[in-house]
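[1] following is a predicted model, sequence given first.
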Amino acid sequence: MKKTIVLLVASLFFTLAVPAQAGVVLGGTRVIYKDNVKESSIRVSNSDDSPMLVQSWIETTQGTNDKSPFIITPPLFKLNGNQENILRIIKLQNTLPQDRESLFWLNVKGIPSTENDNKNKLIIAIKNQIKLIYRPKALLEGSSIEASKKLKWQREGNIVKATNDSPYYINFNYVKVNGIELEMTTINTLPPYSSHRYNLPAVSAKNNITGMVLSWQAINDYGGVETVNNVNL
């Protein structure tokens, strides 16, 4: 889950105080929209004592919301302190591929309330962004976890190539070589029917170690981690 801080109002002189763990909290790190249901939902709560304005929207992985076949309701509402509400996600069109999963971003932004006292203030809105994955009916019998166990790994010099031959998105918790974690800054989600190349750890690449052991751990539909898988390179 990504969190982004947005500065809404600023002045030359202000005092900034951000309470720990305050603001909008989502009831999950991802939403799996299964095509055999009319809608999916996620809980949103306000952990602060003051009311907040909550804004929600769905966008594509390219950052646009004009091509999303989903709507979210309510898109804008007031959420009192220490209260919660339910966001409902509804698919309007059936134009998505039916032979593989599709990925979107669900964004929820909390805008704190302010007192009308004419004082200079800095208002901070925190945006939560989580994955929304559409799963067609034809794929409901399988799972991304079973697919993650069948990933193909191939060493190419100082590179290791991961290939996903399944119709599911594979979400990594980590990938390690001989206990050293690979940098996943470029991609930690492997799309269906795709491959990606990762740089080997500097120590392994420099020493050209043979017989390396690669291990990976995938994240399931509920945001939990699964058992570790291993393969010899």
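    Nice, thanks for sending it over.
[2] contacts, neighbours, all on C-alpha from now
    Will do.
[3] check contacts around residue 227.
    By Cα atoms under 8 Å, 6 or more residues apart in numbering, the residues touching residue 227 are 217-218.
[4] isn't there a helix covering it?
    No - the assignment for residue 227, made by DSSP: H, G, I helix; E, B strand; the rest coil, is coil rather than a helix.
[5] how close does it get to residue 180?
    18 Å (Cα to Cα, to the nearest Å).
[6] repeat that for residue 197.
    Per Cα to Cα, residue 197 is found 16 Å from residue 180.
[7] how about residue 158?
    Per Cα to Cα, residue 158 is found 14 Å from residue 180.
[8] does residue 113 touch residue 51 like I think?
    Yes - the pair residue 113 / residue 51 is scored as a contact, 6.1 Å apart, by Cα atoms under 8 Å.
[9] let's bring in a second model and compare:
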Amino acid sequence: MLCLQGPASASVMLSGTRVILHETQRETSLPMKNTGTSPYVVQAWVDAGDGRSKTPLVVTPPLSRLDPGKENLLRIMRVGGELPADRESAFWLNVKEIPQTPNQENVLQVAIRSRLKLLYRPTGLPGSSAEARALLKWTVSAPAQGQGAVLKVGNASAFHVTLLKLTVNQGQGPDGKDQEELDAGMVPPFGELSFPIQTLKAPRAVQINFTTINDYGSESPEEFVKVPEGAEPVPLKAEPARAPAASSSGGAQR
């Protein structure tokens, strides 16, 4: 029989949930620390998502040893390549901690990987990332195929907007009924995302409560918008929600 270790938990701690490289910077860095009692080999790399591993950004050192209680820096820099000048570009920074080979036999080892958003931000973009959430556009539409309804969220800014909480409130009653939590995501600049609403059989106006993540990985105050039915997302003014947003653990995927 195998002697299994306890539940896997990360020992290499990263100081943040996202990294932003500005065009004016030669490089940016991400501190990391080994809070465990054993040394680890740390492997780091950048990918563009969707299985694309080739990017104009690199991280160094790509492979390093990190002893217990020690700290090190991961440095991210641009190495050429064409990137849009009118909007942010999004990548992923992957950090894998690989434990040392155990002395005893029949021990299951787990290599834990953290995955952080890595944003490249050109100079001269209109507005700011903090103002981007106010430029979101909304509508409830019919899906491309089949019955039901989808929430479409458009982004009229040059910055990525990460939605952390996305709740459909149909009844808005104090008992919490007629609510549906949607799988939130990151809305790209000048793009849109669609979120299926399982509790609606056809498009209609609903209230949407939402929060976003800022440049420092913190959750914004909860707001709501009254979203109409329509084919294309429209700009709406968000209002503060009546109740404060519940604490949420977005982890490395924020």
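    Yep, that arrived. Since we're looking at a predicted model, the values are computed, not measured.
[10] any idea what the TM-score is?
    Overlay of the two chains. TM-score (TM-score structural alignment, normalised by the length of the first structure): 0.83; 213 aligned residues with a Cα RMSD of 2.1 Å.
[11] counterpart of residue 55 of the first structure in the second structure?
    Using TM-score structural alignment, the equivalent of residue 55 of the first structure in the second structure is residue 43.
[12] average offset between whichever strand or helix holds that match and the first structure?
    In this structure, residue 43 of the second structure is located in strand 40-47 according to DSSP states H and E. Here the mean offset of strand 40-47 of the second structure against the first structure after fitting is 0.5 Å, by mean Cα distance after the TM-score superposition for the first structure.
[13] next one: that strand to chain centre, how far?
    Distance, stretch centre to chain centre, for strand 40-47 of the second structure: 19 Å (Cα atoms, centre = their mean, to the nearest Å).
[14] likewise for stretch 62-73 of the second structure?
    How far stretch 62-73 of the second structure lies from its chain's middle: 25 Å, per Cα atoms, centre = their mean.
[15] check which residues of it are buried.
    Within stretch 62-73 of the second structure, the residues scored as buried using 16 or more other Cα atoms under 10 Å are 65-68, 72.
[16] tell me the residues of the first structure aligned with it.
    Counting by TM-score structural alignment, stretch 62-73 of the second structure corresponds to residues 75-86.
[17] now do the end-to-end distance for the matching stretch.
    Stretch 75-86 of the first structure has an end-to-end distance of 11 Å (criterion: Cα to Cα).
[18] got a list of contacts for it?
    For stretch 75-86 of the first structure, contacts defined as Cα under 8 Å, 6+ apart pick out 41-57.
[19] same check, this time on stretch 106-125 of the second structure
    Taking Cα under 8 Å, 6+ apart as the rule, stretch 106-125 of the second structure contacts 1-5, 8-10, 17-24, 85-99, 158, 252-254.
[20] next, the buried residues of it.
    Result for stretch 106-125 of the second structure [16+ other Cα under 10 Å]: buried residues 112-122.
[21] what's the first-to-last distance across that stretch?
    End-to-end span of stretch 106-125 of the second structure (Cα to Cα): 55 Å.
[22] so who does residue 87 of the second structure touch?
    Counting by Cα under 8 Å, 6+ apart, residue 87 of the second structure has contacts 121-122, 125, 158-159, 189.
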